[in-house]
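Q: Quick one: sequence and predicted model below, then my questions.
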Amino acid sequence: MTEFPLLTPAQPTVLMIDQQAGLAFGIGSTDRQLLLSNVVALAKITNAFRLPLIVSTSASKVYSGPLMPAVKTVLPDAVSIERRNMNAWEDDAVKAAIEKTGRRTLLVSGLLTEACVSFAVLSALAEGYAVSVVADTCGGITLESHSLALRRMEAAGATLTSWLQVLLERQRDWTRKETYNDARAIVEAHAGGYGIGLAYARDMIHPI
């Protein structure tokens, strides 16, 4: 049986591909505002757990625009690597930046699932990287094409996950004080009913 161990903060690099408004306009696989909230949550997780981050954009001057402002606000120091190729793995600067981290595990988020996400994921898998696709921070032109791209990546060996699972897998224990406040704040801001419940517990439930 193949083992899929839980990841620790010391393992992954976050690869964020083409989180740009010009591409987000075409998303039909999910609600765009929800998608943006999920991407912002992942950006906050990257900061909270001090994960290496590689950001890449494409056609930012002619079509797609810069990194979405809400994401850039969370990641003010992130320098985006501009590229021409749809496949970030075939861009020398992107690949060199990933290799420089020394890590062989990737958490991938991006637009569009059918192209820039899946191309990079399939290429990384082919070179022996362990890849988790943060599926709810990716978007496709249609729900069907998004789902088919996810299925193709999973069949090739990628693990599908969500931003919330990424957070909880790294926090692992709510008594882990060094990341507790940040992790809880992310859940409260972005996790819907679960976040509401955490806020309620904080404000209303007191030990006897």
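A: That came through, no problem. Residues are numbered from 1 along each chain as shown.
Q: switch to C-alpha atoms for all contacts and neighbour counts from now on
A: Fine.
Q: What is the longest helix anywhere in the chain packed up against?
A: Criterion DSSP state H: the longest helix present in the chain is helix 32-48. Under the contact criterion of 3 or more Cα pairs under 8 Å, 6 or more residues apart in numbering; DSSP states H and E, helix 32-48 touches helix 69-74, helix 163-171, helix 177-190.
Q: most packed of those helices?
A: Ranked by mean neighbour count, those are led by helix 163-171 with a mean of 19 (mean count of other Cα atoms under 10 Å).
Q: Structure two is appended below for comparative analysis:
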Amino acid sequence: MTVNQSRYNHNPMRLSSTTEGSIKKGLKGASLLMGIVILVLSITTEHAVAAVENLQVRQMLTENSGNGILDARDVQILFVDLQPELISSSRTIQPAALTANAAVLAQVARLTHVPVTFSIVPVQGKPGRNLPALTPYVSPKNTVRRVMAGTFMEPRLVDALGAYKRKTLVVAGYATEVAVLQTALGALKAGYTVYVVMDVTGSRSERTEDAAVRQMEMAGAIPTSVLAIAAQLAPDFSRTPGSEVLLTFDSLSPP
């Protein structure tokens, strides 16, 4: 009897070349599909993370600045190291302009019943003094002397600001890279919403001042001007105190 050897040599687990080729193509297709899925998920995840980060930034800005308009009842102003001997070296704004604008800001504060605080440092071993133009607004009660670069390193000043229970702090001073920068960062850390008045801050270098301003902005501080602050504290110029605030604008000096 003749035996069909092919029947016995046939391996049921062995696939035909056609079937094997189809499976390989299928696996390649599945791998490609899986790769596309992973890529899509990766892109989607990145977009989702970016969206969350953007939302967090928007929420932070909302929490820090409310509706973006200052409320005079929640504002206080801090003048830092605006001293004749210090501002004389200012190059980003002329000392005369810095002085004039500081006086206007202090006058606006008085007209709108916004409390002000002055912080000064010793100069060449002698007690510091505020700009003469600020003298009408200075008193022993609202002046805090310190020796630290940062105002928030001085507990007495921290307590003085906290006593007002106003959480929006407007900062003006000299120099932008030192006293103003450290004040802004310290205030932000302490939970204040911080505005930096750029036409009442000065520096010896435009380049280094720009870097300090960028650092403050990245931390959450808001650059502004005397005019912008004044118009928000007293927006109705048809009656007091807005009409009186309006008169101070003529005394402003461009940087």
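A: Sure thing, it's come through. Quantities reported herein were computed from a predicted structural model and do not represent experimental measurements.
Q: Let me see the residues that make contact with the next helix or strand after the longest helix of the first structure.
A: Sequence-wise, the next helix or strand downstream of helix 32-48 of the first structure (DSSP states H and E) is strand 53-58. Applying Cα atoms under 8 Å, 6 or more residues apart in numbering, the contact partners of strand 53-58 of the first structure are 13-20, 46, 64, 66-67, 78-86, 88, 94, 97-98.
Q: Could you give the residue range in the second structure aligned to the longest helix of the first structure?
A: Using TM-score structural alignment, helix 32-48 of the first structure corresponds to residues 95-111 of the second structure.
Q: circling back: relative to the second structure, and after superposing, what's the average distance for the longest helix of the first structure?
A: Superposing on the second structure and averaging over aligned pairs (mean Cα distance after the TM-score superposition for the first structure), helix 32-48 of the first structure comes out at 0.9 Å.
Q: Just the strands from the second structure, written as ranges.
A: Counting by DSSP state E, one finds strands in the second structure at the ranges 75-80, 116-120, 143-145, 168-174, 193-202, 222-224.
Q: Number of residues surrounding the counterpart of residue 86 of the second structure in the first structure?
A: In the first structure, the residue matched to residue 86 of the second structure (TM-score structural alignment) is residue 23. Residue 23 of the first structure has 19 neighbours, counted by other Cα atoms under 10 Å.
Q: same question, residue 108 of the first structure
A: As a burial measure, residue 108 of the first structure scores 25 neighbours (other Cα under 10 Å).
Q: Also residue 62 of the first structure?
A: A total of 8 residues lie near residue 62 of the first structure under the criterion other Cα under 10 Å.
Q: counterpart of it in the second structure?
A: Counting by TM-score structural alignment, residue 62 of the first structure lines up with residue 125 in the second structure.
Q: what's near enough to touch residue 166 of the first structure?
A: residue 134.
Q: Could you find the counterpart of it in the second structure?
A: Aligned by TM-score structural alignment, residue 166 of the first structure pairs with residue 229 of the second structure.
Q: ok, the residue most central in space within the first structure - contacts?
A: Central residue check for the first structure by Cα atoms, centre = their mean: the C-alpha nearest the mean position is that of residue 109, 3.6 Å away. Residues counted as contacts of residue 109 of the first structure (Cα under 8 Å, 6+ apart) are 14-17, 39, 117, 133-135, 137-138.
Q: how about stretch 149-159 of the first structure: buried residues?
A: Neighbour-count burial for stretch 149-159 of the first structure flags 149-150, 153-154, 157-159 (criterion: 16 or more other Cα atoms under 10 Å).
Q: swap in stretch 25-45 of the first structure?
A: Neighbour counts over stretch 25-45 of the first structure (16+ other Cα under 10 Å) mark 27-30, 32, 35-45 as buried.
Q: thinking again about what came up before, tell me which of the buried residues of stretch 149-159 of the first structure is nearest to residue 187 of the first structure?
A: residue 159 (22.2 Å; Cα to Cα).
Q: Not counting sequence-adjacent ones, nearest residue to that closest one?
A: residue 132 (4.5 Å; Cα to Cα, 6 or more residues apart in numbering).
Q: which residues sit in contact with the equivalent of that neighbour over in the second structure?
A: Counting by TM-score structural alignment, residue 132 of the first structure corresponds to residue 195 in the second structure. By Cα under 8 Å, 6+ apart, residue 195 of the second structure lies in contact with 168-171, 221-224.
Q: and what of residue 110 of the first structure?
A: Residue 110 of the first structure sits next to 16-19, 116-117, 137-139 when contact means Cα under 8 Å, 6+ apart.
Q: what's the closest non-adjacent residue to it?
A: Nearest residue to residue 110 of the first structure, sequence neighbours excluded (Cα to Cα, 6+ apart): residue 17, at 4.4 Å.
Q: and the gap between that neighbour and residue 23 of the first structure?
A: Distance of residue 17 of the first structure to residue 23 of the first structure, given as Cα to Cα, to the nearest Å: 11 Å.
Q: Please enumerate the shared neighbours of those two.
A: With Cα under 8 Å, 6+ apart, residue 17 of the first structure and residue 23 have common neighbours residue 111.
Q: Of all the strands of the second structure, which one comes closest to residue 33 of the second structure?
A: Proximity to residue 33 of the second structure, assessed across these by Cα to Cα, is greatest for strand 222-224 (48.5 Å).
Q: Not counting the closest one itself, show me its contacts.
A: Residues outside strand 222-224 of the second structure that contact it (Cα under 8 Å, 6+ apart) are 194-198, 213, 216-217.
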